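**Q** Mind looking at a prediction? Sequence and model below.
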Amino acid sequence: MHVTYLPMSWKSGDNYCYLLTDEESNQSWLIDPAYPSDILDFLTKKNKTEVASIVNTHHHYDHAGGNGQLLSTLYKSVPVIAGKDCPYVSYTPSDEEVILLGKNVEITALHTPCHTQDSICYYAKDKKTGEKCVFTGDTLFTAGCGRFFEGTAEQMKSSLEKLLSLPEETVTYPGHEYTASDAKFAKTVFGSNNQALNELEEFAKKHEFTTGCFTLKDEKAFNPFVRLTDPFVVRATGKKDPVEAMGKLRAMKDIF
């Protein structure tokens, strides 16, 4: 299994598109190719894989907006795997449905409603190598989470818990490069008391691209949105109830 990250709308939306490849069959998924012009050079000159599907994590334009252009040009016969509200969707997997990419990569669709009601994260495991990763769209960011555009604090709590129930060594691939800002916000919650967060902040200062560098185990250590009963989170939010703490944290981040 191999993952290639492709930055798009950089210094604006700071989006990531991903190419997930089963190396034995050379088949791949193209995940959230929202801005074709930013990735066209790679797709036409550098990509040597067979794109088997276009895949979206949710329907927002900065994730699914490139579907139409790609279907009318490079990938005319390729299906679109995505939530029901995504443009040009041809197949919506059910929650926890497993799809095989190539010969070895088993991908589990995980419905994670909140940011949008059609949000789906994709957990990939290579049967041959044991490698694991998850594409989290705008549900989970490194040290953060997405805005509650179509959902509630309770839904985000449940969605993040679903992701955090995956194996701890699972590598995370979020939809945007928000690590520096999310770490900065997390520091307002934990101060300098969280060593994992201190190290993340330093890492983000030195690296423009941080996707694929962290795991779910790391998230459990430094992400305030998954540490809702942590004394520092309780103190920062003034909420002992985890759902209320989630809502307060997000409200704080929204105006940060």
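**A** Arrived safely, thanks for sending. Residues are numbered from 1 along each chain as shown.

**Q** From here on, just use CA atoms for contacts and neighbour counts.
**A** Will do.

**Q** Next up, identify which helix or strand R235 is on.
**A** Assigned by DSSP states H and E, R235 belongs to helix 231-237.

**Q** Second structure follows, compare the two:
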Amino acid sequence: MHVVPLPALADNYIWLLHDACGQAIVIDPGEAHPVENALAERRLRLRAVLLTHHHADHIGGAGYLRDKYKVPVYAPDDDRITVATHHVKDGQVLTLREPSARFDIMAVPGHTSSHIVYAGEGVLLCGDTLFSLGCGRLFEGTAGQMLASLQRLASLPGATLVCCGHEYTAANGRFAQTVEPDNQALRQRLEEVATLRAQNRPSVPVTLSSELACNPFLRVDSECVMQWCGRHGAAHDPVARFAALRSAKDAFRA
């Protein structure tokens, strides 16, 4: 399966997956025209649209694509997603015939109450739950919910490609360095990101193993992160450590 990030809006990525026969799906199309352009340029046939959550920058183009290409739209069961044709939920398996693909559906509340991810075919289509070197803001969920969601994702195979919804990596990395300034893997990742962005290339997808080595929100039990949290009054409880990290990131400016 070919995995293609399509830049959209200000800093979103729409994810395009397609096989060698030209069958394609898209994930979180916040607008339609990047998808249409990619389909035409690559001579692909759109077969389905997958949505992770209800925010407009992730679903804005889904209705147009559904109607133009006569394809199903899979989404969490949320009344705010009116474009859906099929609802999927935690524990289900979404099996597509064209392209041939199988995704496990995982509920990951935190960023929103009904957020889901699609995991399979070597990729994690994670919307705004997990970012490279960061995680989503807590708009509707609690710190405990988001930490549990991230821990579920952290249990996936390390070779899994993290396909997130925004180009936030460099900014996330600047915060991550304040938490773990001596993390060599993080330093190397940021050098890689700087090179990619200087060439106007996406910083994602990235392997989950890289994130486990660099992303402080996946590392609340690591010694260095625990030390940082201790200095911020949240040393002993993992949820408190995560909440301290998220609060600090929300206020971070650099």
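**A** Looks like it came in fine. None of these values were measured; they are calculated from a predicted model.

**Q** what's the average distance of the helix holding R235 of structure 1 to structure 2?
**A** In the superposition with structure 2, the average deviation recorded for helix 231-237 of structure 1 is 2.1 Å (mean Cα distance after the TM-score superposition for structure 1).

**Q** Now do that helix: which range of structure 2 does it align onto?
**A** Mapped onto structure 2 using TM-score structural alignment, helix 231-237 of structure 1 spans residues 223-229.

**Q** what do you get for stretch 55-63 of structure 1?
**A** Using TM-score structural alignment, stretch 55-63 of structure 1 corresponds to residues 50-58 of structure 2.

**Q** Could you list the residues in contact with the matching stretch?
**A** Here stretch 50-58 of structure 2 makes contact (Cα atoms under 8 Å, 6 or more residues apart in numbering) with 9, 12, 14, 25-31, 59, 73-76, 78, 80-81, 112, 114-118, 126-127, 165.

**Q** Swap in 7 Å and give it another go.
**A** 26-30, 59, 73-76, 80-81, 114-117, 127 (Cα atoms under 7 Å, 6 or more residues apart in numbering).

**Q** same question, stretch 15-30 of structure 2
**A** Outside stretch 15-30 of structure 2, the residues touching it (Cα under 7 Å, 6+ apart) are 1-6, 14, 43-52, 56-62, 98-99.

**Q** Mind listing what's buried along it?
**A** Within stretch 15-30 of structure 2, the residues that count as buried by 16 or more other Cα atoms under 10 Å are 15-19, 22-30.

**Q** what's the answer for stretch 156-175 of structure 2, then?
**A** In stretch 156-175 of structure 2, counting by 16+ other Cα under 10 Å, buried: 156, 160-175.

**Q** quick one, strands of the stretch 51-200 of structure 1?
**A** In the stretch 51-200 of structure 1, the strands defined using DSSP state E, counting those that start in this stretch lie at 80-81, 98-101, 105-111, 120-126, 132-137, 140-141, 144-145, 171-174.

**Q** The closest residue to M1 of structure 1 other than its chain neighbours and K48 of structure 1, how far apart?
**A** Closest residue to M1 of structure 1 apart from its sequence neighbours, by Cα to Cα, 6 or more residues apart in numbering: D22 at 4.9 Å. Using Cα to Cα, to the nearest Å, D22 of structure 1 is found at 12 Å from K48 of structure 1.

**Q** F214 of structure 1 too?
**A** Distance check for F214 of structure 1 against K48 of structure 1: by Cα to Cα, it reads 27 Å.

**Q** The residue nearest to M1 of structure 1 -> structure 2?
**A** By TM-score structural alignment, D22 of structure 1 lines up with D19.

**Q** number of nearby residues for the closest residue to P238 of structure 2 other than its chain neighbours?
**A** Using Cα to Cα, 6+ apart and skipping the chain neighbours, the partner closest in space to P238 of structure 2 is V220 (6.3 Å). Taking other Cα atoms under 10 Å as the criterion, the count of residues near V220 of structure 2 is 23.

**Q** Now do the contacts for V220 of structure 2.
**A** 226, 238, 241-242.

**Q** got it, and A143 of structure 1?
**A** Contacts of A143 of structure 1 were listed using Cα under 7 Å, 6+ apart, and they are 179, 182-183, 219, 222-224.

**Q** All set now, cheers.
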